[in-house]
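> pasting the sequence and the predicted coordinates here, then a few questions.
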Amino acid sequence: MDQLADLVSKVSDIVWNSVLLYLLVGTGVIFTIRTRFVQVRKFGAGWKRLFGSFSLKGEKAGKDGMSPFQALTTAIAAQVGTGNIAGAATALYSGGPGAIFWMWLSAFFGMSTIYGEAVLAQKYKTVDKNGHVTGGPIYYIRARFTGRFGKFLAGFFSLAIIFALGFTGNMVQANSISVAFKTAFGTPQVVIGVICAVIAGFIFLGGVGRIAAFTEKVVPVMAIFYMVGCIGILCVNHAAILPALKSIFVAAFDPQAILGGAVGITVREAMRYGVARGLFSNEAGMGSTPHAHALAKVEKPQDQGEIAIVSVFIDTFIVLTLTAMVILTSGQLQSGVPDGLQGTELAQAAFNVTLGSVGNAFVAVCMLFFAFSTLIGWYFFGETNVKALFGQKATKVYAAIVVVCIVIGSALKVDLVWNLSDLFNALMVFPNLIALLFLSGIVARAAHGEDITKK
């Protein structure tokens, strides 16, 4: 079993670090150029649309979809997860402060990619046999590629996302919650797993209406709670803010000037870990969030594309950056040092510097919010593909399997499961990127204001 886990891990590392990073960033650059920097031109419009549909208790989502705000919060529920805490800490430990600069740069290009995903999800959304609006990469892949190749590519994507997010991914999220609570409060992991499974099962059974109602209430509250906590810590550590920002920009191009030559972190590693953790966190180009954006009730596809831009900004430039700044101003970071703190432990240590023992509890509660909301979002994305492949009846079986995965995942951490999650996350990206690149002309027309609703 250990040998298999190591093999899967090596394959995953090769795919992520040697192939996928270049494809994801490259796609973002292409979309940025073809849309004439849509993430800059439509940034203000995206915020206006967001606040125009803002509500903690909006109209009930149903067969005809959900509000643009509900679609955004469902997307952000999946994006803002454990990667915003543990992922930021890992990037800083492995890539140094400079990793944050490259994280920002990849997110900037990712904003144009996610614009394209949302636009295409809107254009190619459809109504299923039960009269429910549905959409996502499987539908725009099928629309672009006909015949056996199209069926294979769409089917491959759907199976990969079901396993990557619905099954193995949610096991990882459940484990993150249970471990954080065990560390902070000593609560048995399986107890936390059962509680999460029961609550999640209740939400799953309520369908898209209950999922949208959950995300529109929880996502804004969890984001504000975390941001207020981080900003409070930064106010206390205000003297270290400018040095921290300086270290980000200097270390992005000259890590040794900040870390010293003995650490061994190069510009290449700063780029690698910054881009990898940033893309894994905001999910731009991965094909997950289009499932939510497809359901938004908007006049034109580009309307939801503008709102989607905001989701990457919130995930990376606000939430993830706040985590990085708390860590950098805490003095707890020891980049590249063997046996140094990393991941969740590093984040908890950084918060403990200012909050004392309350820091562990704060991180645990935030991990609960972040990971559980991601769990709900990922379930929904997987469910869309289960329905597309196997029909409505199969969703009950899918929901039952996910609930079991939550309990199992919370009770034990199996390296093979974590490595498989990373690998399936990588595999589902390829079909999505292929479709995005072949459909980039339609996205460009939308960004330039053309009507793309016509066939």
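Yep, that arrived. Given the structure is predicted, the values throughout are model-derived calculations rather than measurements.
> drop to CA atoms for contacts and neighbour counts, all remaining ones
Fine.
> return the set of buried residues in stretch 210-228.
By 16 or more other CA atoms under 10 Å, the buried positions in stretch 210-228 come out as 210-220, 222-223, 226-227.
> take those residues and keep only those in strands.
Per DSSP state E, strands hold no members of the buried residues of stretch 210-228.
> now, which of those lie within helices?
Among those, DSSP state H puts 210-220, 222-223, 226-227 in helices.
> looking at the residues you listed, which one is closest to residue 362?
Checking these against residue 362 by CA to CA gives residue 226 as the nearest, at 8.6 Å.
> contacting residues around that closest one?
Residues near residue 226 by CA atoms under 8 Å, 6 or more residues apart in numbering: 319, 366.
> which residues touch the residue sitting nearest the centre point of the chain?
Geometric centre of the chain, nearest residue: residue 79, 2.7 Å, by CA atoms, centre = their mean. Contact analysis of residue 79 by CA under 8 Å, 6+ apart lists 281, 282, 283, 315, 374.
> next, count neighbours for the fourth one.
The one in question is residue 315. By the criterion of other CA atoms under 10 Å, residue 315 has 24 neighbours.
> same deal with residue 342?
When neighbours are defined as other CA under 10 Å, residue 342 has 25 of them.
> also this one, for the comparison:
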Amino acid sequence: MEIIQDIVGVTSDFLWAKLLIVLLLSLGVFYTLFSRFVQIRWFKEMIVLLADKGTISTKGSKAVSSFQAFTISTASRVGTGNLAGVATAIAGGGPGAVFWMWLIALLGGASSFIESTLAQIYKVKDENGFRGGPAYYMEKGLNMRWLGIIFAVIITFCFGLVFNSVQSNTISLAFEEAFGMNRSFVGMILAILTAVIIFGGVHRVARVTQVIVPGMAILYLLLAIIVLLMNVTEIPGMIRLIFENAFGLREVVSGGVGAAIMMGIKRGLFSNEAGMGSAPNAAATAAVSHPVKQGFIQTLGVFTDTLLICSATAFLIILSGAYTTPDLTGIQLTQVALSEHVGSWASLFVAIAIFLFAFSSIVGNYYYGETNIEFIRKSKLSMTVYRVGVVAMVMFGAVSELNLVWSLADLFMGLMVIINLVAITLLSKVAIAALKDYEEQRKKGKDPVFYADSLPNVKGIDAWDVSPSKKKQAM
């Protein structure tokens, strides 16, 4: 096990220290400039679209409103990254890691816009409405089905197996801290619940978690606001500490500025998933009148996840000072920090919150894998093997050491990011062309509508109707 930890750790460190930090920041800047700061210019539109009732983009499909799409994506993003990931970042990189989480969220807003808009443009119809994602725009937009298959394999392994072990790891640690429960016992319970859900009855449970998770997120934010008000005089010093540590002006935790940058970006990306290629799988399912609408909604989801919920956790931890305690990291650091603010009951609250957040993510992660397995080939045997693998990894994660689980997550997350960023960079002109089409219609006071021929030089757009003028010509 130690040898595996070393190999995974070295490979992951190479990707993040040498390649991905430069790639994420440089391409985030590129997308921001190429889109003319879309994540800032159209922020008001993102808020307005939450009230959009949803329109049918193709005949016979059930429309999902923009607000429903927002709550679904928020439920998917909000999970262990917000509570445990932030704690891991601060423990390993100091308070300065928070600044780099903010930066990757701001730049990642543009990356999220590009990938989610592309997912909408190249989505396909199925018996339940629509499906799509990176594998689909790699096949239809780049004519590289082979690359789509590679991505589908990695995201299935990454989300369905590795990330689910991260979720169960965090749940078991939280319950051990709060209730003194044996982690193996917690793992068995989680494995059984997961098996029941993914082998049947998953739709009903998914609908319930989509209601519970946003509600729990709001409750968590309210608790964080109360703590901030209790410590209002310490807020200026906390903000100053974050910026000083971010640029190496003050050494607080070992590693200095390099650790702050690497941990902030890794944990920030794990939480908000911007540019990773995961959220587009969910974005493609929405039935909206224009692909750009879903691009805006997913960008708002990134901001909500990192700038609100992750910041809330970070503030709780920094104000408590618990991050300076040796060997205290992950979800247990968050529990200890919150307990110092409001009392021992906070540890129970965090345990329940992380169970709801993480377990709903297990369901969502499973679906990402299922969708991509179907992209490769529809096979009952493959799906059964995958489901058994998911249950096994849930059990494995619950009893494993935190470092190994997070290292595996970092490694495969890095591979996903590289492939997806290459694809969306090659297709970015298509997303920007769709944005220009949206902007032109908005200037005319219209509610933008997209058609298969709205981008005449783009091939592979199959799920959208042709424009009324084209229909008349055909007749």
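Cool, got the structure. Here the structure is a predicted model, which is why all the values come from computation and not from measurement.
> so which of the contacts of residue 79 of structure 1 is surrounded by the most neighbours?
Most surrounded of these: other CA under 10 Å gives residue 282, at 30 neighbours.
> isn't residue 96 of structure 1 up against residue 256?
No. Counting by CA atoms under 8 Å, no contact exists between residue 96 of structure 1 and residue 256, whose distance comes to 9.8 Å.
> which neighbours do the two share?
Joint contacts of residue 96 of structure 1 and residue 256 (CA under 8 Å, 6+ apart) are residue 265.
> could you pull out the strands in structure 1 for me?
Counting by DSSP E, structure 1 has strands at residues 126-127, 133-134.
> what residues in structure 2 pair up with the first one?
Residue correspondence for strand 126-127 of structure 1 in structure 2, counting by TM-score structural alignment: residues 124-125.
> average gap between the matching stretch and structure 1?
By mean CA distance after the TM-score superposition for structure 1, the fitted stretch 124-125 of structure 2 averages 1.3 Å away from its aligned residues in structure 1.
> over to stretch 262-269 of structure 2?
Stretch 262-269 of structure 2 sits 1.8 Å off on average (mean CA distance after the TM-score superposition for structure 1).
> residue range for that stretch in structure 1?
Alignment of stretch 262-269 of structure 2 against structure 1: residues 272-279, by TM-score structural alignment.
> residues of the matching stretch that come out buried?
272, 273, 274, 275, 276, 277, 278, 279.
> which residues are in contact with the last one?
Under the criterion of CA under 8 Å, 6+ apart, the neighbours of residue 279 of structure 1 are 103, 106, 107, 110.
> any chance of TSV for those residues, columns neighbour count and distance to residue 45 of structure 1?
Below are the contacts of residue 279 of structure 1 laid out as TSV (neighbours: other CA atoms under 10 Å; distance: CA to CA, whole Å):
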residue	neighbour count	distance to residue 45 of structure 1
103	27	24
106	27	22
107	28	19
110	30	18
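> out of the residues you listed, who's nearest residue 367 of structure 1?
Residue 367 of structure 1 lies nearest to residue 103 out of the contacts of residue 279 of structure 1, by CA to CA, at 20.9 Å.
> please pull up the equivalent of the closest one in structure 2.
So residue 103 of structure 1 corresponds to residue 101, using TM-score structural alignment.
> mind checking how far that match is from residue 89 of structure 2?
Noted for residue 101 of structure 2: a distance of 9 Å to residue 89 of structure 2, by CA to CA, to the nearest Å.
> how about residue 353 of structure 1, what's its partner in structure 2?
When structure 2 is aligned by TM-score structural alignment, the residue opposite residue 353 of structure 1 is residue 340.
> distance between stretch 18-37 of structure 1 and the chain's centre?
Distance of stretch 18-37 of structure 1 from the chain centroid (CA atoms, centre = their mean, to the nearest Å) equals 18 Å.
> ok, and what's touching that stretch?
In contact with stretch 18-37 of structure 1 (CA under 8 Å, 6+ apart) are residues 38-39, 106, 109-113, 116, 272, 275-276, 285, 426, 433, 437, 440-441, 443-445, 447-448.
> of those, keep whichever come out buried.
38-39, 106, 109-113, 116, 272, 275-276, 285, 426, 433, 437, 440, 443-444, 447.
> so what's residue 389 of structure 2 up against?
By CA under 8 Å, 6+ apart, the residues touching residue 389 of structure 2 are residue 161.
> aligned partner of it in structure 1?
Looks like residue 389 of structure 2 aligns to residue 401 there (TM-score structural alignment).
> now do residue 298 of structure 2
Mapped onto structure 1 by TM-score structural alignment, residue 298 of structure 2 lines up with residue 308.
> so that match touches residue 293, yeah?
Yes. At 7.5 Å, residue 308 of structure 1 and residue 293 qualify as touching, with contact defined as CA under 8 Å.
> higher neighbour count, those two?
The residue with more neighbours, out of residue 308 of structure 1 and residue 293, is residue 293; 38 against 35, by other CA under 10 Å.
> how close does the more buried one get to residue 50 of structure 1?
13 Å.
> enumerate every residue touching residue 89 of structure 2.
Residue 89 of structure 2 makes contact with 97, 98, 260, 263, 264, 267, according to CA under 8 Å, 6+ apart.
> now, among these, which is nearest to residue 85 of structure 2?
Once CA to CA is applied, the member of the contacts of residue 89 of structure 2 that ends up nearest residue 85 of structure 2 is residue 267, at 5.4 Å.
> quick check: chain neighbours aside, which residue is closest to that closest one?
The shortest distance from residue 267 of structure 2 to any non-neighbouring residue, by CA to CA, 6 or more residues apart in numbering, is to residue 85 (5.4 Å).
> check contacts around the aligned residue in structure 1 for that neighbour.
Mapped onto structure 1 by TM-score structural alignment, residue 85 of structure 2 lines up with residue 87. Neighbouring residues of residue 87 of structure 1 by CA under 8 Å, 6+ apart: 277, 281, 343.
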